[in-house]
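Q: Need a 3D model of the sequence below.
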Amino acid sequence: MQKIIHREIDRGHIDFGWLKSAHSFSFGQYFDPEKVNFGALRVLNDDQVEGGQGFGRHGHDNMEIVSIPLEGILSHQDSMGNVRNIETGEVQIMSAGKGVEHAEFNGDQKAVVKFLQIWIIPNEMNITPGYDQKSYLHLDRHNRFATIVSPDVSDPNTVHIH
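A: Alright, predicted model coming up:
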């Protein structure tokens, strides 16, 4: 497997006050033609959102969006009727498919939420949108790798992506 290292200093950085983000690939206002994606991996953002702040309702399509809180609570609402909090130790997947709208924001009014936002180009376009969320707090995986996101629907321990 090819290994590419994107050092912190070489990542795209934004600071909107309420949002601080480091982008491994071209995203939003950050563009580097050498860093558009890596295979099906389109976005790998390390985000920090101030208390009570977040992203208002907006749309996505044909993208698998994985959110992994590292600290704090990330709140999610979408046009499929999901209203959930995602906490440290949990992983959320939203298959945007043929189109979905959602909002995500810091579920705590005071503390910062830190999370990874990962976008993966799906292997099938225009599917019915979907949502899944799992807790991994029960796994004893400290300093060990664990598969948590997979296209393998037979694995009950992962959130499924397309």
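
Q: going forward, measure contacts between C-alpha atoms and count neighbours the same way
A: Will do.

Q: At which residues are the helices of this protein located?
A: With DSSP state H as the definition, the chain shows no helices.

Q: Which stretches in it count as strands?
A: Ranges of strands within the chain are 12-15, 19-23, 41-49, 54-60, 64-71, 73-78, 83-87, 90-95, 100-106, 113-120, 130-135, 149-150, 159-160, based on DSSP state E.

Q: JSON lines for the ones you listed, including mean neighbour count?
A: Supplementary listing: the strands of the chain in JSON lines, determined by neighbours: other C-alpha atoms under 10 Å:
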{"stretch": "strand 12-15", "mean neighbour count": "16"}
{"stretch": "strand 19-23", "mean neighbour count": "19"}
{"stretch": "strand 41-49", "mean neighbour count": "21"}
{"stretch": "strand 54-60", "mean neighbour count": "14"}
{"stretch": "strand 64-71", "mean neighbour count": "21"}
{"stretch": "strand 73-78", "mean neighbour count": "20"}
{"stretch": "strand 83-87", "mean neighbour count": "17"}
{"stretch": "strand 90-95", "mean neighbour count": "23"}
{"stretch": "strand 100-106", "mean neighbour count": "19"}
{"stretch": "strand 113-120", "mean neighbour count": "21"}
{"stretch": "strand 130-135", "mean neighbour count": "16"}
{"stretch": "strand 149-150", "mean neighbour count": "15"}
{"stretch": "strand 159-160", "mean neighbour count": "23"}
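
Q: Let's see this one next, to set against the first:
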Amino acid sequence: MITLLKSGERGRGDYGWLKTRYSFSFADYYNPQRMGVSALRVINDDWIAPAAGFDTHPHRDMEIITYMLEGAIEHRDTMGFHTTLRAGEVQVMSAGSGIRHSEHNPSPDAPLKLLQIWIQPRERGVSPRYAQKDFGDSRGVTLLVSGDGRGESLPIHQDARLYQLRLPAGKQKLELETGRTGYLHLISGTLSLDNRSLAAGDAAVVEGQAQAELRVEAPIEALWFDLP
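A: Model prediction:
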């Protein structure tokens, strides 16, 4: 079964320095029908204004993934990491027993765009950890994040896998093991998934079937989540 989640139905936030789209209930947006999919709890499309950002704030017991699309962001945290992420890079922060961090756009004139993704961990209270990696040159289907760090992917505390799809026009199979749930988030381009059309910002939940067929109509960038 495939369920489409259209971009126009997502929640919205406009805080001046931050404009965002919420795939699931978050902050001031609450929709009891959209509380996440399996262990996937948050996908926010964030546009952050120049010289602005999130001041120091806490997290715990969440796997937080940042997928950079445009610009750069400066990260500081209580684990001692002070880094900059640029377009094409992915960051994973396991909040575990508790961390505090800040994220700011260091540019005086260039906005930045990113996807903020939260995945619920399989266990609570683990030691916090941090990792980042540049996937900017990756093409095709690339494993970004996994529960065991396979294939040089970034590890999280959950039996979930996150793939980057950068595909030309053509066909591609998405496969799922029995009992798993798939979630496709289309960043750019157009495609059909088992003959259901998706445009940028749309998403699809795949349940109870072993595979789904992508027909890519124009080059796409997308994220594919393989969830427990």
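
Q: Mind checking the TM-score on these two?
A: Put the two chains on top of each other and the TM-score (TM-score structural alignment, normalised by the length of the first structure) is 0.93; 157 aligned residues with a C-alpha RMSD of 1.1 Å.

Q: what's the closest of the strands of the first structure to residue 3 of the first structure?
A: Residue 3 of the first structure lies closest to strand 41-49 among those, at 13.4 Å (C-alpha to C-alpha).

Q: so what secondary structure elements neighbour that closest one?
A: strand 19-23, strand 113-120 (3 or more C-alpha pairs under 8 Å, 6 or more residues apart in numbering; DSSP states H and E).

Q: mean offset of the first one relative to the second structure (after superposition)
A: In this overlay with the second structure, the average offset of strand 19-23 of the first structure from its partner residues is 0.3 Å by mean C-alpha distance after the TM-score superposition for the first structure.

Q: ok, now the last one?
A: Averaged over the aligned pairs, strand 113-120 of the first structure sits 0.2 Å from the second structure after superposition, using mean C-alpha distance after the TM-score superposition for the first structure.

Q: Tell me the residues of the second structure aligned with that strand.
A: Mapping strand 113-120 of the first structure onto the second structure (TM-score structural alignment) gives residues 112-119.

Q: Please list the residues outside the matching stretch that contact it.
A: Stretch 112-119 of the second structure has contacts (C-alpha atoms under 8 Å, 6 or more residues apart in numbering) with 39-50, 62-73, 105, 158.

Q: do that again at 7 Å, thanks
A: The list of residues contacting stretch 112-119 of the second structure from outside it, by C-alpha atoms under 7 Å, 6 or more residues apart in numbering, reads 39-49, 62-72, 105.

Q: quick one on the thing from earlier: redo the helices and strands packed on strand 41-49 of the first structure as a markdown table? Include distance to residue 34 of the first structure.
A: Shown next, in a markdown table, are these (distance: least, C-alpha to C-alpha, whole Å):
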| stretch | distance to residue 34 of the first structure |
| --- | --- |
| strand 19-23 | 13 |
| strand 113-120 | 18 |
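
Q: separation between the nearest residue to residue 83 of the second structure once chain neighbours are set aside and residue 182 of the second structure?
A: Excluding its sequence neighbours, the residue lying closest to residue 83 of the second structure (C-alpha to C-alpha, 6 or more residues apart in numbering) is residue 75, at 5.2 Å. According to C-alpha to C-alpha, to the nearest Å, residue 75 of the second structure and residue 182 of the second structure sit 30 Å apart.

Q: now residue 192 of the second structure
A: 15 Å.

Q: Residue 171 of the second structure too?
A: Using C-alpha to C-alpha, we find residue 171 of the second structure at a distance of 18 Å from residue 182 of the second structure.
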